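Visitor: Attaching a predicted model along with its sequence, questions to come.
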Amino acid sequence: MKRRSALVGSLAAMAAATAAKAETPVDLQLVLAVDVSRSIDEVEAELQRRGYVEALTNDRIIDAILSGEHRRIALCYTEWAGTHYQTVVIDWSVIDSAAGARRFADKLAEAPRSSQSWTAVGAALLHAGQRFENSGFTSKRRVIDVSGDGRTNDGPPAEIVRDRLVAQGIVINGLPVMMNRTNFGRPPDLTLDRYYEENVIGGPGSFMIVADNFDQFGRAVRTKLVREISSVEGVLPAPA
C-alpha cells in the first residue's frame, strides 16, 4: 500500500512538474520560418543565414527582449521549401540574456544548410503554426516570421492557411526578398511584396519589411525583429 501511495505521489509530482513546464510564461513565442528553396543560391543562402545570426546578437534586439514583462522570449527556427521539406533547425529555446542569444546564434551558425525544390509558403505557415502546439510556453503573443524570395508554387494556397492561423490568434509577419535577376529562366517577380501583403501576412498589428535583395537582408531582419519583439505598431523603428 505504501509503495502504491508513493507511486501515485510520484506520478502526481511528475504531472505537476509537466504542467508547470507547459505554462512557462514568456513575452513572445516567435517562429522564424526561412525559405531554402533552390531559387536561393549559395551566396544568398550564406547572406540569409548570417543575417539571422548577426541580428540575434544585436544590442537593440537584446534590449527589446529584456524590456518585456517577463524579460524573455521563446524562439524556434525552421526552414522550408516545397511541401516535402519543412524542418525544425533549432527547436524552442528561451532567450533571456545576451549570452542566451549568443548560444542560439552559435547553434544556428553551425547548423548545416540545405537547398530543396519548390516553394510552399502555405505549407511553411502550416508547419510553423504547429510549432505552437505543446511548445512548453505560454504568451500573450504568438508570431510567425516568414521570409522568402518567391510565391507559392506547391501545396496549399498561403492565404487559406494564413486565415486559419489568424483565427487561432497567431500573427504572421513577412520579409519578402525582391530579386532583380532571372530565376530558372523566369523573369524576376517584381510584385512579390504585394503577394506577401495580400496573401501571407495577417493578424492584429501584422506587417512586412521588404529586402530589396539579399545584401539588404541582414538590415531588414534586424529592423523586423526589433519591431516584432517590442510589439511596436504604427511608426517603424529606425534601421538597426
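Guide: That came in fine, so what should we check first?

Visitor: hey, let's count contacts and neighbours off CA atoms from now on
Guide: Noted.

Visitor: State which helix of this protein is the longest.
Guide: For the chain, the helix with the greatest residue count under DSSP state H is helix 2-22.

Visitor: helix or strand right after that helix?
Guide: strand 24-25 (DSSP states H and E).

Visitor: other SSEs contacting that following strand?
Guide: If you count contacts as 3 or more Cα pairs under 8 Å, 6 or more residues apart in numbering; DSSP states H and E, strand 24-25 packs onto strand 137-138.

Visitor: for the strand it packs on, packing partners?
Guide: helix 2-22, strand 24-25.

Visitor: ok, now with 10 Å
Guide: Applying 3 or more Cα pairs under 10 Å, 6 or more residues apart in numbering; DSSP states H and E, we find strand 137-138 packed against helix 2-22, strand 24-25, strand 73-80.

Visitor: after it, next one along is what?
Guide: Counting by DSSP H and E, what follows strand 137-138 is strand 142-148.

Visitor: Dead centre of the chain: give me the residue that sits there.
Guide: For the chain, the residue sitting closest to the mean C-alpha position, by Cα atoms, centre = their mean, is Leu32 at 1.4 Å.

Visitor: in the protein, which spans are helices?
Guide: 2-22, 42-56, 59-66, 98-110, 121-130, 158-167, 192-199, 217-230.

Visitor: here comes the other one, which I'd like you to weigh against the first:
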Amino acid sequence: MHRRSFLAAGLAVPAILGSRSARALEPVDVELVLAVDVSRSVDAEEQEMQFNGYAAAFRDARLIDAMMRGPIGSIACTFFTWSDWNIQEHLVPWMRLDGPESAERFARAIDAAPRRTHLYTSISGAMDFAAGLYGQGYEGTRRVIDISGDGINNSGRDIGAARQDLLNQGVVVNGLAVIDRTPPPPGLGAMQPLDEYYQERVIGGPGAFLMVAEGFESFEQAVRRKIIREVASAPPPGPLVERATA
C-alpha cells in the first residue's frame, strides 16, 4: 500500500469507530429506570414488599403485553436502590425486555438482589444517579424514571435542581409515593402530606404522573398499574394522581 493510501486508511479508522459506536445503541420504546427507596423508614418487611412487588409486576401478563405493543416491541429496564445522597446500589443492570422470557429473567434478578437498609432519604441523590444511567446500550423513544419512596428529601442537594437536570435530559419523572400510616416520632411536628410533596417536588415532564400506594400492603398493585401505564405505547390521558389500596 502506498504511504498516502495507508495514511488515508488510518485517518478513516476514527470515523469507522465512531460509526460503530453510534450504532451500538439498540433502539427500544422506553428506557425505564426503577429507583427504590431503602432508607431506614422502610423496615425489612416493607422492603421485601417493594422487591416482591416489582418482581411480580414483570410476571404480569398485562404488563408483558403492554411492553410488546410498542412500535419497536421492546423496552430496556434497570433497577437500583437509594437512600443517603451518596448511597445508590445498581442491583439489576440494563436488560432488553421483549416478552415473557426476558421479563421473567428481570423478575428473577430482582428476586436475587440483596436487601440492604441505609439511613437517609435522598431523592435528589437518586435523581442524580439515574441521570448517568441513560444511553448505556439502549436508545429509547422515551426516557422515564420511576421513583418509589415513603419520605421527603432530607439528604443531598436541592431536589428542584436535580429534577431540572433530568428534565433537561428529556427524562419524564414519575413517582410512587407510599403512604405509611405509622404515626411520626414525638416532636417531629406536622409535615406536608407525602402525596402533595411528590406531586409538587418530584414528578415532572410530559405526561408525568404520581401513583399513591395507601400503605406497603398495596405496593404490588400500585407498581404494576404504574409500570403498565409507563410502558404503554400510546397511553390514553390519565389522571395526574392515581391511588391504590390493599
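Guide: Right, received. Where do you want to start? What you see is a predicted model; the values in this text were computed from it and never measured.

Visitor: quick one: TM-score?
Guide: With the length set by TM-score structural alignment, normalised by the length of structure 1, the two chains reach a TM-score of 0.89; 235 aligned residues with a Cα RMSD of 2.5 Å.

Visitor: returning to what we had before: what separation is there between the residue nearest to the centre of structure 1 and Gln116 of structure 1?
Guide: Distance from Leu32 of structure 1 to Gln116 of structure 1, counting by Cα to Cα, to the nearest Å: 18 Å.

Visitor: again, but for Pro204 of structure 1
Guide: 32 Å.

Visitor: So between the two, which is more surrounded?
Guide: Gln116 (17 against 12; other Cα atoms under 10 Å).

Visitor: Counterpart of the more buried one over in structure 2?
Guide: Taking TM-score structural alignment, Gln116 of structure 1 has His118 as its aligned residue in structure 2.

Visitor: ok, that match touching Ala44?
Guide: No - using Cα atoms under 10 Å, His118 of structure 2 makes no contact with Ala44, being 11.3 Å away.

Visitor: any residues in contact with both of the two?
Guide: Residues touching both His118 of structure 2 and Ala44 by Cα atoms under 10 Å, 6 or more residues apart in numbering: Val38.

Visitor: follow-up on the earlier one: which other helices and strands contact the longest helix of structure 1?
Guide: strand 137-138.

Visitor: Of all the helices of structure 1, which one is nearest Trp80 of structure 1?
Guide: helix 121-130 (5.9 Å; Cα to Cα).

Visitor: Setting aside sequence-adjacent positions, which residue approaches Arg102 of structure 1 most closely?
Guide: Leaving out its chain neighbours, the residue that sits closest to Arg102 of structure 1 by Cα to Cα, 6 or more residues apart in numbering is Thr57, at 5.9 Å.

Visitor: That neighbour and Arg103 touch, don't they?
Guide: Yes - Thr57 of structure 1 is within contact range of Arg103, at 9.5 Å (criterion: Cα under 10 Å).

Visitor: which one of the two has more residues nearby?
Guide: Thr57 (21 against 16).

Visitor: circling back: next, the contact list for the residue nearest to Arg102 of structure 1, please.
Guide: Contacts of Thr57 of structure 1 (Cα under 10 Å, 6+ apart): 97-106, 222.

Visitor: What does it correspond to in structure 2?
Guide: Using TM-score structural alignment as the criterion, Thr57 of structure 1 maps onto Arg59 of structure 2.

Visitor: Against Glu139 of structure 2, how distant is its match?
Guide: 24 Å.

Visitor: go on, His2 of structure 2?
Guide: Look at His2 of structure 2 and Glu139 of structure 2: by Cα to Cα, they are 41 Å apart.

Visitor: With neighbour numbers in mind, choose between these two.
Guide: More crowded of His2 of structure 2 and Glu139, by other Cα under 10 Å: Glu139, with 19 against 7.

Visitor: wait, isn't the more buried one in contact with Val30?
Guide: Yes - look at Glu139 of structure 2 against Val30 with Cα under 10 Å: they come within range, at 8.0 Å.

Visitor: returning to what we had before: report the buried residues of the longest helix of structure 1.
Guide: Residues of helix 2-22 of structure 1 classed as buried: none (neighbour count, 16 or more other Cα atoms under 10 Å).

Visitor: Show me what that helix is in contact with.
Guide: 1, 23, 134-138.

Visitor: Dump these into CSV; add distance to Asn199 of structure 1 as well.
Guide: Output for those, formatted as CSV (distance: Cα to Cα, whole Å):
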residue, distance to Asn199 of structure 1
Met1, 61
Glu23, 32
Asn134, 27
Ser135, 26
Gly136, 30
Phe137, 28
Thr138, 27
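
Visitor: For those residues, which entry has the maximal number of neighbours?
Guide: Phe137 (21 neighbours).
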